[in-house]
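Novice: show me the folded form of this:
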Amino acid sequence: MKKLLTFSLLLVLAIVLSACGKEETDATDNTSKQEETKIKVASLIPPMTDMLEIVKPLLKEEGIDLDIVILSDNVQPNSALAAKEVDANFFQHPTYMEQFNKANGSDLVAVQPVYHAILGAYSKKYKSVEELPEGAKVAIPNDSANIARSLQLLEKGGLITLKEGVGINATQKDIIENPTNIEIIEVDLLMLARSIDDVDLVTLLPAYAKPLNLTPVNDSLIDEGESDFPISLVARADNADSEAIQKLAKHLSGPEVRAFLEENFADIAIPAF
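Specialist: This is a model prediction of the structure:
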């Protein structure tokens, strides 16, 4: 009888301990699931989207689920971020962001510079700036930040002269010399690459030049080299210091992204970290 009672007590104890262990496991699993942070990051095209794909599994290891939201124009990522539809974006340089803030009363902030995208001027018709004809048609982006950047590039190539000191605020009204009377046409950033057959010269960021098998180092008539316009991770003032955004910034400026840029995009991009 005593042996039977002892066996019964041991059996009950084993069942209780097993149940407790299961509850602890379930609780741990539930806690892990609850602690996983989800963040949405808006972007446009490679190589930005490629870099986000590289850091996605690295973030997963740290309990952050990255959702990459690919949008179709260069206004939507900032509009979505300002409206809190996404948590960050990765497609622009700080000057473009600041001009969006000024125009929209938003409070976006640059968190981490990632790479310098080298702006270049390309032509399918001519091999040097000197060959451009009188009245050559030149296409540039139509947003204010990249208008100024492109005008500075054209000035570097000797095609125009700008008023002294206009810098990143330059517009066509600031051109004081245009010796060959080039015609500057402002085109939507995402449509610029298509205009290359219709104009004599076009200024393109490398992400849009690469699908045409063009790189600033090898194919441009003028290139800006390292600039003051690094493509950066951007968030809002209210979440820029959050753990998830800071971890994203850490990985976007990590060795994996540097290796990716150096191995695949050395001819169009320079790491900015």
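
Novice: hey, let's count contacts and neighbours off CA atoms from now on
Specialist: Fine.

Novice: can you check which strand is longest in the chain?
Specialist: Longest strand in the chain by number of residues, with DSSP state E as the criterion: strand 108-117.

Novice: got the contact list for that one?
Specialist: 81-82, 94, 97-98, 101, 205-207, 226-227, 229-237, 240, 249, 252-253, 268-273 (CA atoms under 8 Å, 6 or more residues apart in numbering).

Novice: would you map the strands across this protein?
Specialist: Using DSSP E, the strands of the chain run over 37-43, 64-70, 88-92, 108-117, 120-122, 137-141, 161-162, 175-177, 183-187, 201-204, 222-223, 230-236, 269-271.

Novice: pretty sure L248 contacts L59?
Specialist: Yes: the pair L248 / L59 is scored as a contact, 7.0 Å apart, by CA atoms under 8 Å.

Novice: one more, for comparison:
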Amino acid sequence: MKKLVSLLLTGALTFGLLAGCGSGTGSTNTPAPGGSQAPSETGSTLEGTVLKVGATPAPHAEILEVVKDILAEQGITLEIVEFNDYIQPNLAVENEELDANYFQHITYMNQFNESDGTHLVSAAGIHYEPLGLYAGKTTSLEELPDGAQIAVPNDTTNEARALLLLQQEGLITLKEGAGITATKADIAENPKNLEIVELEAAQITSRLADVDLAVINGNYAIDAGLKMADALAVESAEGEAAQAYVNVLAVKEGHENDPAIQALVDALQSDEVKTFMEETYEGAVVPMF
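Specialist: Alright, predicted model coming up:
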């Protein structure tokens, strides 16, 4: 009888030890903000993570398609949500309907925070899209007539960039200190009496034939089949604009260091993506890493 009791106690103790070991390896991770997962007793993992990222079609969504394959190797699923405007993808990140977005430069993001009360931050700078000055009715800067019409984007940040590009080419002179907040009112000298035509950025390519010249954003130039090599002048990648208008991966404040977001940053700043940018866009998209 004593031997039987001893055997039963030994078996119960062994079962308890085995059950205790099993609870550590069989626990389920709870998803944490930013698409990442909370660490288990056996360590952290991003396997099974889903990241939802908003982007405009070109070049951002195209670049993210390359990133998707890189993240898949780590067990991370990237869902790309395309937008055709600059407002909804920011609101979606603010409301945590998206983990991040990739479509805007840092100056626009900061101004959006100020005007709309959002709390977006840059997780990383990724690339720069120089503005190009393209021929419309006039085929060269030398042939530009007095009173010529030049179309520029009508949003605050990109209009300033366009005016700085015109100043870079000696077509106008801006008031001292106007910089990245310049408007038409800051034109101090206009020797050719150029007419600056303000248009929505997305509409300029369709109006190119109606004006003498047009300053066009890189993404819209790509959409219209225009190449940087076709431009009469290009915004310098070495100047103030390159830093002020670097395109960023934007997230809601507090999520910039989430493991899944950092995995996304690493993929965006990989050699594969750099090569894709350089070979695909031929100068219209400049890696900043």
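
Novice: hang on, the earlier thing: mind giving me the PyMOL select for the contacts of strand 108-117 of the first structure, buried ones only?
Specialist: Typed into PyMOL, the line below selects the buried ones among those, using 16 or more other CA atoms under 10 Å:
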select buried, resi 81+82+94+97+98+101+205+206+207+226+229+230+231+232+233+234+235+236+240+249+252+253+268+269+270+271+272
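
Novice: one step back: pick the most deeply packed of the strands of the first structure.
Specialist: Burial of those is given as mean neighbour count (mean count of other CA atoms under 10 Å); strand 201-204 ranks first at a mean of 29.

Novice: mean shift between it and the second structure?
Specialist: Its aligned residues in the second structure lie a mean 1.0 Å from strand 201-204 of the first structure after superposition (mean CA distance after the TM-score superposition for the first structure).

Novice: that strand maps to which residues in the second structure?
Specialist: Using TM-score structural alignment, the residues of the second structure aligned to strand 201-204 of the first structure are 213-216.

Novice: one more: stretch 130-145 of the first structure?
Specialist: The aligned range for stretch 130-145 of the first structure is 142-157, by TM-score structural alignment.

Novice: returning to what we had before: between L248 and L59 of the first structure, which is the more surrounded one?
Specialist: It is L248, of L248 of the first structure and L59, that has more neighbours when counted by other CA atoms under 10 Å, with 24 against 18.

Novice: check contacts around the equivalent of that one over in the second structure.
Specialist: By TM-score structural alignment, L248 of the first structure lines up with L264 in the second structure. By CA under 8 Å, 6+ apart, the residues touching L264 of the second structure are 67, 71.

Novice: state the distance from L264 of the second structure to H60 of the second structure.
Specialist: 13 Å (CA to CA, to the nearest Å).

Novice: what do you get for L91 of the second structure?
Specialist: Counting by CA to CA - L91 of the second structure and H60 of the second structure are separated by 18 Å.

Novice: so what corresponds to F276 of the second structure in the first structure?
Specialist: By TM-score structural alignment, F276 of the second structure lines up with F260 in the first structure.

Novice: and the closest residue to its match other than its chain neighbours, how far from F90 of the first structure?
Specialist: Residue nearest to F260 of the first structure in three dimensions, not counting chain neighbours: M51, with 7.8 Å by CA to CA, 6 or more residues apart in numbering. Distance check for M51 of the first structure against F90 of the first structure: by CA to CA, it reads 10 Å.

Novice: where do the helices sit along the second structure?
Specialist: 2-25, 62-72, 88-94, 106-116, 156-168, 218-223, 240-244, 259-268, 271-281 (DSSP state H).

Novice: can you add distance to L133 of the second structure and give the ones you listed back as CSV?
Specialist: Below are the helices of the second structure laid out as CSV (distance: least, CA to CA, whole Å):
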stretch, distance to L133 of the second structure
helix 2-25, 60
helix 62-72, 24
helix 88-94, 28
helix 106-116, 21
helix 156-168, 8
helix 218-223, 10
helix 240-244, 15
helix 259-268, 28
helix 271-281, 17
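
Novice: out of those helices, nearest to E195 of the second structure?
Specialist: The minimum distance between E195 of the second structure and those falls on helix 156-168, with 12.0 Å, by CA to CA.

Novice: wait, E36 of the first structure sits on L66?
Specialist: No: using CA under 8 Å, E36 of the first structure makes no contact with L66, being 10.4 Å away.

Novice: ok, now which ones touch the nearest residue to D223 of the first structure once chain neighbours are set aside?
Specialist: Spatial nearest neighbour of D223 of the first structure, excluding adjacent residues (CA to CA, 6+ apart): G120 at 4.3 Å. Going by CA under 8 Å, 6+ apart, G120 of the first structure touches 153, 203-206, 215-216, 220-224.

Novice: map G120 of the first structure onto the second structure.
Specialist: G120 of the first structure maps onto G132 in the second structure, by TM-score structural alignment.

Novice: what is the neighbour count of Q246 of the first structure?
Specialist: By other CA under 10 Å, 15 other residues sit near Q246 of the first structure.

Novice: residues in contact with the closest residue to it other than its chain neighbours?
Specialist: Sequence neighbours aside, A240 is the residue nearest to Q246 of the first structure in space, at 7.2 Å (criterion: CA to CA, 6+ apart). Shown in contact with A240 of the first structure (CA under 8 Å, 6+ apart): 109, 111, 234, 246.

Novice: next one: I76 of the second structure
Specialist: Neighbouring residues of I76 of the second structure by CA under 8 Å, 6+ apart: 46-51.

Novice: what residue of the first structure matches up with it?
Specialist: Match for I76 of the second structure (TM-score structural alignment): I64.

Novice: leaving out the residues flanking it, which one is nearest to that match?
Specialist: T37 (4.7 Å).

Novice: please report how far the counterpart of the one you found in the second structure lies from A242 of the second structure.
Specialist: Using TM-score structural alignment, the partner of T37 of the first structure in the second structure is T49. Counting by CA to CA, the gap from T49 of the second structure to A242 of the second structure is 33 Å.

Novice: and what of K137 of the second structure?
Specialist: Taking CA to CA as the measure, K137 of the second structure falls 29 Å from A242 of the second structure.

Novice: looking at the second structure, name the residue matched to the residue nearest to F260 of the first structure.
Specialist: Counting by TM-score structural alignment, M51 of the first structure corresponds to I63 in the second structure.

Novice: residues in contact with V41 of the first structure?
Specialist: Residues near V41 of the first structure by CA under 8 Å, 6+ apart: 66-69, 86-90.
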